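Student: test case, fold it:
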Amino acid sequence: MTNENSESQSPPGFIGHLVELRNRLVHAILSILIIFIALVYFANDIYGFVAAPLISSLPEGTSMIATDVTSPFFAPFKLTLFVSLFLAFPFILHQIWGFIAPGLYKNEKRMLIPVLISSILLFYSGIAFCYFIVLPIILGFFTGVGPDMMTLSPDISSYLGFVLKLFFAFGITFEIPVAIMLLCWSGATDTQSLKEKRPYIVVGAFVVAMFLTPPDILSQTLLAIPMLALFELGLILASFSNKKQEPTEQEN
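Tutor: Alright, predicted model coming up:
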């Protein structure tokens, strides 16, 4: 009788988790949609802001072009959708947290809340670093190395794909300190082991940068160097956190 009751009660619990997951996914999608509706009127202005580093690097008398009839409409539209996704990132993480938090212990919740906040700030910092520092360097270099007889007129769609790829790459890359801290806290590795593997990580950083950035050595280097710096920062934070937790564990 007891086994039958427990078996009959398990499906509703499982279904309840699925329903909650569905509701949180719907809320996350709605947040993106609401932000998109609020921003779509300013789609052209948003694209102008993102294209500003390229426009300032172009020679006088040149401008961007659209090689497809639909590009002047769909390029700003697509960019606005991605901007809505980036802006909704904190609310999406909040929905993820709301789904997993009931299954965590109190000490795990105290540990993960700063991690979530840090991941949001680091993600936006990566995009800001890419826009204000990396893009002017890359675009200034590539627009200045061509032959004089060439007229540079970048396509708005190809530039959008180039920029979004870089934004995504730098946003994810800036999460490295959080990833290292989580790996060390979970026991999957430790700071000493990561320090011993530093030469392999240096090579791996350039390999990852090769896949995440456009096929040029400048973009790869500008991504690999921050990756290595963030790796070192993650080691420092993980070491500091472990030293801080050791006295607490001894007291317990």
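Student: for the rest of this, base every contact and every neighbour count on C-alpha atoms.
Tutor: OK.
Student: burial of Phe142, as a residue count?
Tutor: 12 (other Cα atoms under 10 Å).
Student: buried set for stretch 218-238?
Tutor: 218-224, 226-228, 230-238 (16 or more other Cα atoms under 10 Å).
Student: nope, stretch 176-185 is what I meant
Tutor: Neighbour count says stretch 176-185 has 176-182, 184 buried, by 16+ other Cα under 10 Å.
Student: what's the closest of those residues to Met210?
Tutor: Nearest to Met210 among these: Ile176, at 16.9 Å, using Cα to Cα.
Student: for that closest one, give its distance to Ala205.
Tutor: Using Cα to Cα, to the nearest Å, Ile176 is found at 11 Å from Ala205.
Student: same question for Leu79.
Tutor: Distance from Leu79 to Ala205, by Cα to Cα: 28 Å.
Student: show me the contacts for Thr80.
Tutor: Going by Cα atoms under 8 Å, 6 or more residues apart in numbering, Thr80 touches 36, 39-40, 43, 46-47.
Student: if we go to 10 Å?
Tutor: 35-47, 74, 86 (Cα atoms under 10 Å, 6 or more residues apart in numbering).
Student: out of those residues, which comes closest to Ile138?
Tutor: Nearest to Ile138 among the contacts of Thr80, with distances taken as Cα to Cα, is Tyr47, at 18.5 Å.
Student: ok, Leu112 - how many residues close by?
Tutor: Leu112 has 16 nearby residues by other Cα under 10 Å.
Student: same check on Leu139?
Tutor: Per other Cα under 10 Å, the neighbour tally for Leu139 reads 16.
Student: show me what counts as buried in the one helix or strand Glu20 maps to.
Tutor: Using DSSP states H and E, Glu20 sits in helix 2-39. For helix 2-39, a neighbour-count test (16+ other Cα under 10 Å) marks 21, 24, 28, 31-33, 35-36, 39 as buried.
Student: to compare with the earlier structure, here is another sequence to fold:
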Amino acid sequence: MKIERDFSLRGNPVLRHALITAGSKGLGKKVSEMLLEKGCSVSINFRSDMDAVEKLKKDWGHYGEDRLHFFQGDVTKKNDMERFVTEAVNKFGRIDYLINNAGPYIFERKKLADYTEDEWYEMLEGNLSSVFHLFRHAIPIMRQQKFGRIVTYGFQGAESSPGWIYRSAFAASKVGLVSLTKTISIEEAENGITANMICPGDIVGEMKEADIAYSRGIADVQTPVGRSGTGEDIARAIMFLCDENSDMITGTVLEVTGGVDVINRYR
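Tutor: So this is what the prediction gives:
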């Protein structure tokens, strides 16, 4: 893929543009929402939920088509990810933030030997290979800009490569992603590109799209800080990492868990 663009600032402030996978609902929705509120234009990948997208088009219609772009595609398919990047750059002319929010997860608790081959490869392709394909197409654009912020998602303790019972395939792919994120942070530092990982805690159900204020009104005895994490918690952390002045923070794994111990609950 070769895209020619003029990335010079020409003395004018740049309208930052973000790509986010699975950005139409759950944690991704709150991240997309905050990016729009901060003045960014946003390209949002979704797989199949057209109802959610149509609702967002109405709810966020005041931002206009010049700020919002939806792309239907599967993160496990490399051609879809190439088209996602190409469409975004053709529409907005740049990629400043790459937020790798999507990642398949198997909720059934099962041991590694009980996984099917399809389940194993879905975890690897969706959580690791998909990020490689996005990196490969987005980083050359960021290099031309001399600016980029990349955020991947992990899980509590991923940096230390812990065993996670019943989550073997997911954990293996995310631990690999830790190394990939750190490597990219070193390789691309000279180009003004940072790469960091966010590790959400146990954020489930309605809390994925909830605000912090709402969470504070509901006691959560399972989380040491006394409330559940929310989509807003994750979005705030990502916005900090994407800030112009956060360039000293790269290769970092940031846990946003409220002190909850996710991986040891079944031991």
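Student: TM-score of the superposed pair?
Tutor: The TM-score (TM-score structural alignment, normalised by the length of the first structure) is 0.26; 106 aligned residues with a Cα RMSD of 5.7 Å.
Student: need the strands for the stretch 51-200 of the second structure, in chain order.
Tutor: 68-72, 97-99, 148-153, 193-200 (DSSP state E, counting those that start in this stretch).
Student: surely Ile234 of the second structure is in contact with Leu27?
Tutor: Yes: with contacts counted by Cα atoms under 10 Å, Ile234 of the second structure reaches Leu27, the gap being 7.3 Å.
Student: give me the buried positions along the longest helix anywhere in the second structure.
Tutor: When the second structure is parsed with DSSP state H, its longest helix is helix 168-187. Neighbour counts over helix 168-187 of the second structure (16+ other Cα under 10 Å) mark 168-178, 180-182, 184-185 as buried.
Student: thought Thr221 of the first structure was touching Ala205?
Tutor: Yes: under the criterion of Cα under 10 Å, Thr221 of the first structure makes contact with Ala205 at 9.3 Å.
Student: quick one on the thing from earlier: which of Ile234 and Leu27 of the second structure has more neighbours?
Tutor: Leu27 (26 against 23).
Student: didn't that one look like it was pressed against Arg236?
Tutor: No: Leu27 of the second structure is beyond contact range of Arg236, at 11.4 Å (criterion: Cα under 10 Å).
Student: helix, strand or coil: sort out Leu19 of the second structure for me.
Tutor: strand (DSSP: H, G, I helix; E, B strand; the rest coil).
Student: and for it, the neighbour number?
Tutor: If we define neighbours as other Cα under 10 Å, then Leu19 of the second structure has 28 of them.
Student: what do you get for Thr86 of the second structure?
Tutor: So Thr86 of the second structure, with other Cα under 10 Å, has 17 neighbours.
Student: what's the answer for Gln95 of the first structure, then?
Tutor: 19.
Student: once you drop chain neighbours, what's closest to it?
Tutor: Nearest residue to Gln95 of the first structure in three dimensions, chain neighbours excluded: Arg24, at 5.7 Å (Cα to Cα, 6 or more residues apart in numbering).
Student: the strands of the stretch 51-200 of the second structure: which one's closest to Lys57 of the second structure?
Tutor: Here strand 68-72 is closest among the strands of the stretch 51-200 of the second structure (Cα to Cα), at 8.6 Å.
Student: report the angle between that closest one and strand 17-21.
Tutor: Using axes from the mean of the first three to the mean of the last three Cα atoms, to 10 degrees, the direction of strand 68-72 of the second structure lies 30 degrees away from that of strand 17-21.
Student: just checking, what packs against strand 68-72 of the second structure?
Tutor: strand 17-21, strand 41-46, helix 50-59, helix 78-92 (3 or more Cα pairs under 10 Å, 6 or more residues apart in numbering; DSSP states H and E).
Student: so for the first one, what gets flagged as buried?
Tutor: It refers to strand 17-21 of the second structure. Quick answer for strand 17-21 of the second structure (16+ other Cα under 10 Å): 17-21.
Student: ok, Phe132 of the second structure - how many residues close by?
Tutor: 17.
Student: run through the residues that contact it.
Tutor: 78, 81, 125, 138, 177, 180-181.
Student: tabulate those residues in a markdown table, adding columns for distance to Lys55 of the second structure.
Tutor: Compiled in a markdown table, the contacts of Phe132 of the second structure are given as follows (distance: Cα to Cα, whole Å):
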| residue | distance to Lys55 of the second structure |
| --- | --- |
| Lys78 | 28 |
| Met81 | 24 |
| Glu125 | 29 |
| Ala138 | 28 |
| Leu177 | 32 |
| Leu180 | 35 |
| Thr181 | 33 |
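Student: out of the residues you listed, who's nearest Gly148 of the second structure?
Tutor: Ala138 (9.2 Å).
Student: wait, the closest one touches Glu87, no?
Tutor: No: counting by Cα under 10 Å, Ala138 of the second structure does not reach Glu87; the two are 11.7 Å apart.
Student: neighbour count for these two, which is higher?
Tutor: Neighbour count, other Cα under 10 Å: between Ala138 of the second structure and Glu87, Ala138 has more, with 25 against 16.
Student: so what's that one up against?
Tutor: Contacts for Ala138 of the second structure were tallied using Cα under 10 Å, 6+ apart; they are 19, 81-82, 84-86, 89, 94-98, 132, 148, 150.
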